[in-house]
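*Asks:* fold the following, please.
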Amino acid sequence: MKKKFPKLKTDKAAETFVDEADLTQYDLSGMKPVSFEFQPKDKSITMRLPETLFDAIKEEAERSGVPYQRFIRQTLENALHLGK
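*Replies:* Predicted coordinates:
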């Protein structure tokens, strides 16, 4: 049986753990992929949405664990990448 992944409260604790631990001994099945946004956001848009759509977007963003504006941006990016 694999070990449970420990709760790491600081960046330093996480760095030390990754440097020293044998990650093959841990159950990493609960891990989720994380994406980082590095490009500057230098343009903005204004959109008018029906309240029901806006509420649905906010709910889905909350379920995904991201702010709703990032959720909208990711959704647009995903739609564009699907066409390629």
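*Asks:* CA only for contacts and neighbour counts going forward, please
*Replies:* Fine.
*Asks:* not counting stretch 55-69 itself, show me its contacts.
*Replies:* By CA atoms under 8 Å, 6 or more residues apart in numbering, the residues outside stretch 55-69 that reach it are F71, I72.
*Asks:* please identify the buried residues of that stretch?
*Replies:* For stretch 55-69, burial by neighbour count (16 or more other CA atoms under 10 Å) applies to I57, K58, A61, Y68.
*Asks:* here is the second sequence; please produce its structure so I can put it next to the first one:
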Amino acid sequence: MTKLKKIPDFKSEQDEREFWETHDSSEYLDLSKAKRAILPNLKPSTKTISLRLPEGLLDSIKVEANKRDMPYQSLIKAWLAKEVQENRR
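*Replies:* Below is the predicted model of the structure:
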């Protein structure tokens, strides 16, 4: 086995990203000693927004969500995601 190179100290995450984009990690890491990582409960990042809706519309959405036995905000997200996906085609 060849001797591994020393991983440099990076001043920033951007410096590290640029380094790994241009270097082969097998020259720096012994992947035979790697262990499988378990990352439970990973969720996509979310951002809170404020959305003003007419009360009647919100009430109707809540009724539809109740019929589906799901939170109304989840129903809104599902509808939005479906609409965006269909418009990408």
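*Asks:* pipe the buried residues of stretch 55-69 of structure 1 into a markdown table and attach secondary structure and distance to A13 of structure 1 per row.
*Replies:* Below are those laid out as a markdown table (DSSP: H, G, I helix; E, B strand; the rest coil; distance: CA to CA, whole Å):
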| residue | secondary structure | distance to A13 of structure 1 |
| --- | --- | --- |
| I57 | helix | 35 |
| K58 | helix | 33 |
| A61 | helix | 29 |
| Y68 | helix | 30 |
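*Asks:* any idea which of these is closest to F38 of structure 1?
*Replies:* Y68 (17.9 Å; CA to CA).
*Asks:* just tell me what that closest one corresponds to in structure 2.
*Replies:* Under the alignment (TM-score structural alignment), Y68 of structure 1 maps onto Y72 of structure 2.
*Asks:* and its match, how far from L58 of structure 2?
*Replies:* Separation of Y72 of structure 2 from L58 of structure 2 (CA to CA, to the nearest Å) stands at 9 Å.
*Asks:* and which of the buried residues of stretch 55-69 of structure 1 is nearest F17 of structure 1?
*Replies:* Nearest to F17 of structure 1 among the buried residues of stretch 55-69 of structure 1, with distances taken as CA to CA, is A61, at 30.7 Å.
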